[in-house]
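Colleague: Here you go, sequence then predicted model.
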Amino acid sequence: MRKALYIFGLLADADVELMARLGRKRKLAPGDVLIKQGQVLDRLYLLLDGHMDVDISGLGVVATLSSGEILGEMSFVDSAPTSATVRALDEVSLLELRKDELEARFASDPALGMRFFKAISVFLAERMRSTIARLGYGGAASLASEELLEDELDEGLLDNVAIAGERFSRLMRLLADAPEA
């Protein structure tokens, strides 16, 4: 859930409502593959509930994701084939957002596009910091790490934590009765 706070802290209330309207709710059973390594992906996923493993050929499982994570974000940004296979560990609930539908909205509302891509950028930066820290390079710490001092956190991010949590909760309420794709 902590990762969702980075994203929803930078979006507006209307953006969250738009995501709920545009998105399709999906469920996966344990063992189901959502993304295959090397696949060209035309959508983005928000993990609402459950756990998923990220497996890279030749390396094995490199991460286990939980509620609030974004999947397919790198391919969404650069349109390159996916870099990992993502598989459900247990029953999973996702919000699927199609790239073409989001891009059409960004074209008509550039401010929405700016907020969305800034949120993705902050999310990717956090993921990169976590990876660097896990690999032991340069003693870097992630925003999710307890190693950071309070004054090292971005003040804007801290101010938005409560708002972000409420936005994620609102998205969950809006999707509660949504039909599954």
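Modeller: Received the coordinates, thanks. Note that this is a predicted model, so its numbers are computed, not measured.

Colleague: drop to CA atoms for contacts and neighbour counts, all remaining ones
Modeller: OK.

Colleague: thinking residue 75 is in contact with residue 84, fair?
Modeller: No: Residue 75 lies out of contact with residue 84 (Cα atoms under 8 Å); the separation is 10.8 Å.

Colleague: Longest helix in the chain, please.
Modeller: Looking across the chain with DSSP state H, the single longest helix is helix 110-135.

Colleague: Show the subsequent helix or strand relative to that helix.
Modeller: Following helix 110-135 in sequence order, the next helix or strand is helix 155-159 (DSSP states H and E).

Colleague: Identify the residue nearest the most centrally placed residue in the chain in space, chain neighbours excluded?
Modeller: The centroid of the chain falls nearest to residue 70 when counting by Cα atoms, centre = their mean (1.7 Å). What sits nearest to residue 70 in space, not counting adjacent residues and going by Cα to Cα, 6 or more residues apart in numbering, is residue 46, at 4.6 Å.

Colleague: neighbours of residue 36, just the number please.
Modeller: A count of neighbours around residue 36, defined by other Cα atoms under 10 Å, yields 18.

Colleague: Equivalent analysis for residue 89, please.
Modeller: Burial of residue 89 is recorded as 19 neighbouring residues (other Cα under 10 Å).

Colleague: dropping in the other structure now:
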Amino acid sequence: MTIKSLAEIGHKEVLEWIKSGPFLLRHMEPGEYLLRQGQTLEHLYWIDDGYCTVSYTAANGRRFSHGRFNIEDRLYGEIEFLTGKPIQFDIRCDGPVSVRVIPIAELEALLVQHPHVGIWLSQCLADTYQGVMDRVTSHFMYPLAYNIAKDLMLRELGNKPPIQFERVFREAERFGCSERVYRRAVSQLIELGLVEKRGRELKVANKDKLQRYLSDEEER
């Protein structure tokens, strides 16, 4: 059997465990936090359905956002569960969210009884790690305008959810920059005829031209 098939078995096992277990079900409102950066993990959360934002605030007050996610059947707190370290990111509800509260001891027992769940959890963490490192590496290696353009192209192609923040400062946080710097990069893309504003959203103005721009930046 492959790692993928073993992980699929673990996924089925954890879903059955979640749905049949006597876990506390909480209905959280927009603005409430599941997890707070720097705190000690007391329990994990299994999200049945809802929208959440994931962000990090540095000691100097600068804020980086991983964005807004449509979550379904997702475990949060798993990294801190495995490392024993303080919570790394703020997980904030960005709409009504239904969650099940998972005691740490219960998850520990499940991993002992069902080893396939551990393989599934490892695969989830590996996927998350690769996704985060792809974004971080791109932010270091390419200009801000390129990263904004690439983000818009991925959404245009359907490779990322078509979700953006309406507030400019929150979009700037996704790229780890100030609102002023973000606006300047967007203006550059608009002047080049690559993107356009439609209401409060940015959209690709010319897909072929934008693809050529991305290719040129990558070859420099």
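Modeller: It's in. Nothing here was measured: the structure is a model prediction, and the numbers come from that model.

Colleague: Report the TM-score for the pair.
Modeller: Between these two chains, after superposing, the TM-score reads 0.62 (TM-score structural alignment, normalised by the length of the first structure); 132 aligned residues with a Cα RMSD of 2.8 Å.

Colleague: buried set for stretch 164-177 of the first structure?
Modeller: Neighbour-count burial for stretch 164-177 of the first structure flags 164-168, 170-172, 175 (criterion: 16 or more other Cα atoms under 10 Å).

Colleague: Switch those residues over to JSON lines; also include distance to residue 57 of the first structure and secondary structure.
Modeller: Supplementary listing: these in JSON lines, determined by distance: Cα to Cα, whole Å; DSSP: H, G, I helix; E, B strand; the rest coil:
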{"residue": "164", "distance to residue 57 of the first structure": "34", "secondary structure": "helix"}
{"residue": "165", "distance to residue 57 of the first structure": "35", "secondary structure": "helix"}
{"residue": "166", "distance to residue 57 of the first structure": "37", "secondary structure": "helix"}
{"residue": "167", "distance to residue 57 of the first structure": "36", "secondary structure": "helix"}
{"residue": "168", "distance to residue 57 of the first structure": "32", "secondary structure": "helix"}
{"residue": "170", "distance to residue 57 of the first structure": "37", "secondary structure": "helix"}
{"residue": "171", "distance to residue 57 of the first structure": "34", "secondary structure": "helix"}
{"residue": "172", "distance to residue 57 of the first structure": "33", "secondary structure": "helix"}
{"residue": "175", "distance to residue 57 of the first structure": "34", "secondary structure": "helix"}
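
Colleague: Widest-spaced pair of those residues?
Modeller: 164 and 175 (16.6 Å; Cα to Cα).

Colleague: re the thing from before, what distance do you get for the residue nearest to residue 70 of the first structure to residue 165 of the first structure?
Modeller: 15 Å (Cα to Cα, to the nearest Å).

Colleague: any idea what residue 77 of the second structure aligns with in the first structure?
Modeller: Using TM-score structural alignment, the equivalent of residue 77 of the second structure in the first structure is residue 72.

Colleague: residues contacting the residue nearest to that match when sequence neighbours are not counted?
Modeller: Of all residues not flanking residue 72 of the first structure in the chain, residue 44 sits nearest, at 5.0 Å (Cα to Cα, 6+ apart). Residues in contact with residue 44 of the first structure (Cα atoms under 8 Å, 6 or more residues apart in numbering) are 70-73, 76, 96-99.

Colleague: hmm, try it at 7 Å
Modeller: Contacts for residue 44 of the first structure (Cα atoms under 7 Å, 6 or more residues apart in numbering) come out as 71-73, 76, 96-99.

Colleague: With distance to residue 53 of the first structure added, can I get the residues you listed in JSON lines?
Modeller: JSON lines is the format used below for these (distance: Cα to Cα, whole Å):
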{"residue": "71", "distance to residue 53 of the first structure": "11"}
{"residue": "72", "distance to residue 53 of the first structure": "13"}
{"residue": "73", "distance to residue 53 of the first structure": "16"}
{"residue": "76", "distance to residue 53 of the first structure": "19"}
{"residue": "96", "distance to residue 53 of the first structure": "18"}
{"residue": "97", "distance to residue 53 of the first structure": "20"}
{"residue": "98", "distance to residue 53 of the first structure": "22"}
{"residue": "99", "distance to residue 53 of the first structure": "23"}
